[in-house]
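>>> below: sequence and its predicted model.
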Amino acid sequence: MDSSFIFPWKLLFLCIFVAEVTVGHTRYSIPEEVKQGTVVGNLAKDLGLVVSELYRRKLRITSEAGKQYFSVDLGKGELVVSDRIDREELCGQRPSCLLPLELVIDNPLQLHRVEIEIRDTNDNSPSFLTKEKLLKIAELVNPGARFPLESAQDPDVGTNSVRSYLISKNDNFKLTVKNHKDGRKIPELVLEKPLDREKLPVHDLILTAVDGGDPVRSGTSEIKVIVLDNNDNAPQFDRQVYEANISEKATPGTEILQVKATDADEGLNGEIEYFFAEQTTDQILSLFDIEPSTGYIVVKDILDHETNSLHRFDIIARDKGNPKMDGHCSVEIKIVDINDNVPEIIVTSLTTPVPEDSAIGTVIALISAKDPDSGDNGKVTLTVSSKYPFKLNPSVSNHYSLVTNGPLDREKNGHYNVKISATDSGKPPLSSEKIILVELLDVNDNPPVFFQSSYVVYVKENHPPGKILYSVSASDLDFGENAKISYSILNSKVQDVSASSYVYINSDNGSIYSMHSFDYEKLKVFQIQVQAKDQGSPSLSSNATVHVFILDQNDNAPAVIYPSSAALGSLSHQRMPRSAKAGHLVTKVTAVDADSGNNAWISYKLAEATDASLFTVNLYTGEVRTKRAVSEQDDSSQRLLIEIRDDGEPVQSSTVTVSILLEDGLHEPILDLRQKATEPSKKTGRITLYLILSLASVSVLSLLTFLILAVKCIRSSRGSGSCCMRRTDCDDYKNPNRNLQIQLNTDGPIKYVEVLGGDMLSQSQSFRSCMSPMSEYSDFTLIKPSSTTDFKEVISVLDASLPDSTWTFESQQVTNIATTRHQSTITLTKVRPSPLTLPNPWNKQRGPFQCFVKSSELGGFLVE
């Protein structure tokens, strides 16, 4: 019989959507089997979100069901159905069916929990597992006997499940419904009138199950009752329902319980065997077994509380009579949970890489935990190792947010393997771990650093342009563009010219090249500022100083100052009396070398002579003296070729020719010279006049200088063995020495002193600079003659730069009787010096007491 003829179907079906906001999450309610595209609710409105920002903030949903049944319309902020929803497939027979969703929004990161309640609709009809049931009843069974029938199954729940049963019209049976304590309704066939096999051996009945839905649905099963003779007592169980608890770790063969029935009959009619009822499901038959003779129910396969925690089935007790009689009972077995499931860690959302300058509390990831066990066995706690700068903040429903808990530094740790541990509350507890890789995004927080703050470079003069001088290098702890370094020279001046005109730096590798050749005589040392700058935003930089020292090369030959060949042509004419004895000073050759150090140390040598036995030349002073007394046999005209050599490599040299006239009287050589020489021109006479005036002025200036210094020395140090002018006396000294300049040069951390003399041809002077034996560094560098200065200014400069020093000056006047020339010697002594660091190329010699002498008269440098 079709149930549609018994219960009318309604034509209209109304779907009501209800949204309710609970603490920590939002709930919506919809019926199952709604059409795709149906709007569940407006998330933007219910959660207070701005619809225009949903796309930018990347709103997305995840479902624990493993399948996406819903989607979000980002243009309207509405939650819509995207797939077919079958409540019975999702929740089975559970009275409440909730489908949890997680709503994740970025920028800033937010997590919302949304629960969708799936309401049951009457979309399933009641059904019986067996469409035809065979029931054998003895004809001697008394009225009132009850025969349990198979319960109908309806996947729907609540009012949509089975509500009542009906039996087709007949004369012998009626139908009653027994309400089980678990809510099930069990139909029973009750015998009202005795059966008479001879009248009707078979009764065909229709059992109809009706649900309470709207519209009503129904299902039917055919019952065939066969009337038997004799054996009029059916087995009776001592209980209608048997209950037992069994651990899910029980092994196959474990006895669970024993059912027991009795039969009042005797013989075969009273012998009982136990069987599972015909409607028993395959799942029950796979998990349990029953011993037919004893009624013991045993475990047949592995039990799992998480799959099904409660099993219900029926047992039949059947005798061996003819006809056979059955008795029925129900069995309920509860599976006791054990802690056999390891907690599972689920990363819902992860933001990586993370900027290393992220503030404390920045959300890195959203994490949840799941354990299929129940009770304390399913309670999970998440922890993170304290050695990482991260912590877990608990959220709703076993959700946590992983946030920063300290400063991050990519240069120390480029990434973190954050270990998350999940532990349940079971006994013993089970735990699991998950590694989350958190990478750090570099921020330009480290400037480039040079390997040295100051560089010293030595380069020889006259080197070819374009030569590499040095390569500076800097490193940057950052990464990528933030660590890409470019080099440049800061705008600075060298001799009032931009440093970039002297050197060029390769911006990629820091190699410094010369722009042109250097001349030591013009430029001895200079410094440049090099900058290393990264490509970060904003960019960072650091500076280093490069000191470039020009090394002298022997590229200047000695220049003869006296005797001047320009005055009297190519020869220098000297006169000496024939009465001169051995050692007589005939003349003195003076030369200077524009180079410095060994390259400027000059020596004199007699290369050729009319009579080599008569004259000798001092190797260092250039004085020409007689080796013996002049005899009458010696020629009256002697010619000497003197070679002047420096000590450089390669050696540079020059020569001068000296003509000596031997005369008996002072006027005779001049007369002879005039007789031999051609008539001098006006130009030669003018040069001679200039020479005489120059020599006279030098002599007068030297004498005045000596007298002034002598007076000052006598006033300041009476009775002392030396003539000194102290620092305090310098304030009273008003007359400048216009042929001496002492200059302290400071180039960064490198300091050196220059003592500068006057013009080469100005006058015959000697300046000696000496350092005290107390000095730790006893080298002074004396540079070629330059402009003049005042002694007072010189002392002030030295005192300001070297405050722990006391300086004295000694002046000596020496008169050469033979040449009627004066030699002034000024000694500069450093009594208490502070350490003065000089570059190695200038430290040619070291000793307890060292003096460099530069003399326009002697020519070159001497070391005493």
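Looks like it arrived, so ask away.
>>> alpha carbons only for contacts and neighbour counts from here, please
OK.
>>> surely Val794 meets Val753?
No. Counting by CA atoms under 8 Å, Val794 does not reach Val753; the two are 10.8 Å apart.
>>> any residues in contact with both of those two?
Ile742, Gln743 (CA atoms under 8 Å, 6 or more residues apart in numbering).
>>> how about Phe276, what does it touch?
With contact taken as CA under 8 Å, 6+ apart, Phe276 is in contact with Ile290, Phe313, Asp314, Ile315, Ile316.
>>> now Gly536
Asn444, Glu481, Asn482, Ala483.
>>> leaving out chain neighbours, which residue sits closest to the last one?
Same thing as Ala483. Take Ala483 and drop its neighbours on the chain: the residue closest to it by CA to CA, 6 or more residues apart in numbering is Asp476, 5.1 Å away.
>>> now swap in the second one and tell me
Computed as CA to CA, 6+ apart, the closest residue to Glu481 that is not its neighbour in sequence is Gln535, at 5.3 Å.
>>> what sits against the one you found?
Here Gln535 is in contact with Glu481, Asn482, Ala483, Lys484, Ile485, Ser486 (criterion: CA under 8 Å, 6+ apart).
>>> try 7 Å
Taking CA atoms under 7 Å, 6 or more residues apart in numbering, we find Gln535 in contact with Glu481, Asn482, Ala483, Lys484, Ile485.
>>> how many neighbours does Glu649 have?
By other CA atoms under 10 Å, 11 other residues sit near Glu649.
>>> could you give the separation of stretch 166-178 from the chain centroid?
Taking the mean of its C-alpha atoms, stretch 166-178 sits 85 Å from the chain's own mean (CA atoms, centre = their mean, to the nearest Å).
>>> put this next to the previous one:
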Amino acid sequence: MRTKHCRREMEFSRGSHQESRRLLLSLLLLAAWEAGNGQIRYSVPEEAKHGTFVGRIAQDLGLELAELVPRLFRLASKGRGDLLEVNLQNGILFVNSRIDREELCGRSAECSLHLEVIVDRPLQVFHVEVEVRDINDNPPVFPATQKNLFMAESRPLDSRFPLEGASDADIGENAQLTYRLSPNDYFSLEKPSEDKWAKRLGLVLRKPLDREESLELHLTLTATDGGKPELTGTVQLLVEVLDANDNAPVFDKALYTVKLPENAPNGTLVIKLNASDLDEGANGDIIYSFSTDISPTVKSRFHVDPNTGEIMVKGYIDFEESKSYEILVEGIDKGQLPLSGHCTVVVEVEDTNDNMPVMEFKSLSLPIREDAPLGTVIALISVSDSDSGVNGKVTCSLTPHVPFRLVSTFKNYYSLVLDSALDRESVPSYGVVVTARDGGSPPLSATASVWVEVADVNDNAPAFAQPEHMVFVRENNAPGRHICTLSARDPDAQENARVSYSLVERRVGERALSSYVSVHAESGRVFALQPLDHEELELLQFQVSARDAGVPPLGSNVTLQVFVLDENDNAPALLPGGAGELVPRSLGAGHVVAKVRAVDADSGYNAWLSYELLQPAAAAAGGARGPFRVGLYTGEISTTRALDEADAPRQRLLVLVKDHGEPALTATATVLLSLVESGLAPRASSRAPVGAAGAPTALLDVNVYLIVAICAVSSLLVLTLLLYVALRCAAPPGEGEGAGAAGKPALVCASAVGSWSCSQQRRQRVCSGEGPPKTDLMAFSPSVPDSRDRENQESSSGDSLLKVSLLISFA
């Protein structure tokens, strides 16, 4: 007993040493494989208990324990996903539920769990492979617990009787079976060779049977696997010795191998078997049938004709279900004591391309921001095909003209990544269609689509239609009057496109801009907060800012030029001087004796003044013509005739000064003239000495120079006008008049008479916020004088006028 115990301990020690060597070799191969492929591999034995440690997956993937929960750390597995789990507190991968390698991988030599570790923010995908190691947990199993064999006593020695071997669900050494037969005198056991089709398990007759000596023989066949510890399975063999038939049926071959395409229709002939029997009559007639040891799967897929020996398809043949079928066929004669012959038909199923690829979106990161960097992972796609070889090799492609591409990550996994820059304002979304096509002939394909929405970022500033706007507003407007509406467009979306408006504050003279105008933050409507005065402010130029609500906000400015149009709200104002004059009685007709001076704070026609002499009531009643008249546009009082003694010594003249506004505003001036003798009025004599010979000539020379100057200035103005009209015609058409009209002001006015005159010029300050004050040059056209004045004017060279009228305002 002690010796046997020591031997057992030595064998156990030797087995443990070999197991350690195998484990060390596996770890070395695993480390080398990981270094070459960049993939984490673990190993776990099947049937491990719940909680069994597998590996420190978070540490091996380079992830911090604190970020597992915030980044939504999760496992995804193809097939059963509850076998393994990760403790999010310590990052350890452990066994969650029972792992049965045989249930998971069947008889496959390799068995692994392919895990996908997915973390978000940002999206990362890791591939982990956990090898499931086989343990010897399945004993050998025979098709039945008892098998009946019928043997004639006349069978010669060395006759062979095939037996159905046992099967072991394990793999490797755990499935290496050895057989032994219980001790007996009649049979020996013929063990199978390495080529399972060449030499099968069977009984060999070593001693002639004698039915009279023994009707039945009870044998036990034991199968033992190579696991540690080893497991066994048994089947009871009952041999009944028959009396009669000397010759059993014999097949042409002991082993037939045929190829059959999958999806073969029912009734397809697989093979026609032929067996012969040397006996005659009923002893030589053979009936074909499947062996009683045949599996139910074979019976459901094939049928053998008992008379002809033809094996035909009667069920669905699927390569993906089984790649081959083993059919045991018996040929039994019709003798009184029937004898049988046996053969094996191996049907190898050929694969056809009958399975389309299957696609599945494992993870989606949508929507994607339009400023996402190139290479951003949008989706993880898994593809598979149940076919084998080229029929199961799948390639994926995308619809053209999309800014994405597919990247093969691991085996049949693809990542949909960003390949070019996105612009939501150009294309807000994309319909992406992924096509998976296998390598069969003809190829089969499947499609899957995903709608990729592009999320907006604030990358567009609000933009105005034009950088400047011009608005014309009449002065004396009501407070709060709407001037114009500004609008800026932002192609972004939601908050990034919500535009608010504000003034760019500055000083206008001594006051803030916000005391003149305001802008509504949401609508962009611009209002005048107080009445505007053209005489104080002709041009109000300022900027309005448009800013979106994005983070960070973006904005742009527009320049608004508000031109204040003049209203006739100022009456003419008289200038001091010229109220009383001494006039010599010796003056003749046409002599200037006084001048009324007046100005108007308005501009344009509203500041164009005309003078009119209001005749005394007595002169008007007598119909006599007074000795004085006033120049219509000069305000100069001159004599209409030679003075005589009948004229009153004191002349009181009432002059009406009137502008050309609508309605016209007036002012009156009283001029007192005292008629004196020539010797008592040196001032009058010195101004216009009566009878001086050189006076008309001097006045004529002055008028000639004045006419030449007026012609020169008028020519320059006409040339300027022609050049300006040419430039206007060449420029693109602007907006119409009114609020918000664009372009430079160009006002041209012609009077009814068509004559030129120059008004008194004045300088005004234009508040534009930029540059020095500006000056406007104005030329006004007078009205047509009446017939009486025309007579006197024709006699005076100082009243000559050029017959053209033009008004040009320069801003």
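That came through, no problem. This structure is a prediction, so every number in the text was calculated from the model and none was measured.
>>> ok, so of the contacts of Gly536 of the first structure, who is nearest Asn405 of the first structure?
Nearest to Asn405 of the first structure among these: Asn444, at 21.6 Å, using CA to CA.
>>> so when I look at the closest one, I'm seeing a strand, right?
No. Using DSSP: H, G, I helix; E, B strand; the rest coil, the assignment for Asn444 of the first structure is coil, not a strand.
>>> follow-up on the earlier one: now the contacts of Phe276 of the first structure as CSV including secondary structure, neighbour count and distance to Asn124 of the first structure?
CSV is the format used below for the contacts of Phe276 of the first structure (DSSP: H, G, I helix; E, B strand; the rest coil; neighbours: other CA atoms under 10 Å; distance: CA to CA, whole Å):
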residue, secondary structure, neighbour count, distance to Asn124 of the first structure
Ile290, strand, 22, 33
Phe313, strand, 17, 22
Asp314, strand, 19, 24
Ile315, strand, 24, 28
Ile316, strand, 25, 29
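>>> show me which of those is closest to Tyr69 of the first structure.
Using CA to CA as the measure, the one of the contacts of Phe276 of the first structure that approaches Tyr69 of the first structure most closely is Phe313, at 34.5 Å.
>>> quick one, what contacts the alignment partner in the second structure of that closest one?
Taking TM-score structural alignment for the superposition, Phe313 of the first structure sits opposite Ile327 in the second structure. Applying CA under 7 Å, 6+ apart to Ile327 of the second structure gives the contacts Ile294, Val298, Thr344, Val345, Val346.
>>> I'd say the last one and Lys323 touch.
It refers to Val346 of the second structure. No. Judged on CA atoms under 7 Å, Val346 of the second structure makes no contact with Lys323 at a distance of 10.7 Å.
>>> still on that earlier bit, narrow the contacts of Gln535 of the first structure to just the buried residues.
Buried members of the contacts of Gln535 of the first structure, scored by 16 or more other CA atoms under 10 Å, are Asn482, Ala483, Lys484, Ile485.
>>> mind listing which of the residues you listed are in strands?
Counting by DSSP state E, those place Ile485 in strands.
>>> out of the buried ones among the contacts of Gln535 of the first structure, which one sits closest to Ser699 of the first structure?
Of these, the one sitting nearest to Ser699 of the first structure (CA to CA) turns out to be Ile485, at 63.5 Å.
>>> return the residues in contact with the closest one.
Neighbouring residues of Ile485 of the first structure by CA under 7 Å, 6+ apart: Ala532, Lys533, Asp534, Gln535.
>>> tell me the one among these nearest to Ser824 of the first structure.
Relative to Ser824 of the first structure, and with distances defined as CA to CA, the nearest of the contacts of Ile485 of the first structure is Ala532, at 52.8 Å.
>>> that closest one contacts Ser541, doesn't it?
Yes. The pair Ala532 of the first structure / Ser541 is scored as a contact, 5.4 Å apart, by CA under 7 Å.
>>> look at the two and report which has more neighbours.
Ala532 (26 against 18).
>>> which residue in the second structure lines up with the more buried one?
When the second structure is aligned by TM-score structural alignment, the residue opposite Ala532 of the first structure is Ala546.
>>> and for Lys300 of the first structure?
By TM-score structural alignment, Lys300 of the first structure lines up with Lys314.
>>> grab the nearest non-local neighbour of its match.
The shortest distance from Lys314 of the second structure to any non-neighbouring residue, by CA to CA, 6+ apart, is to Asn266 (4.7 Å).
>>> understood, closing this out.
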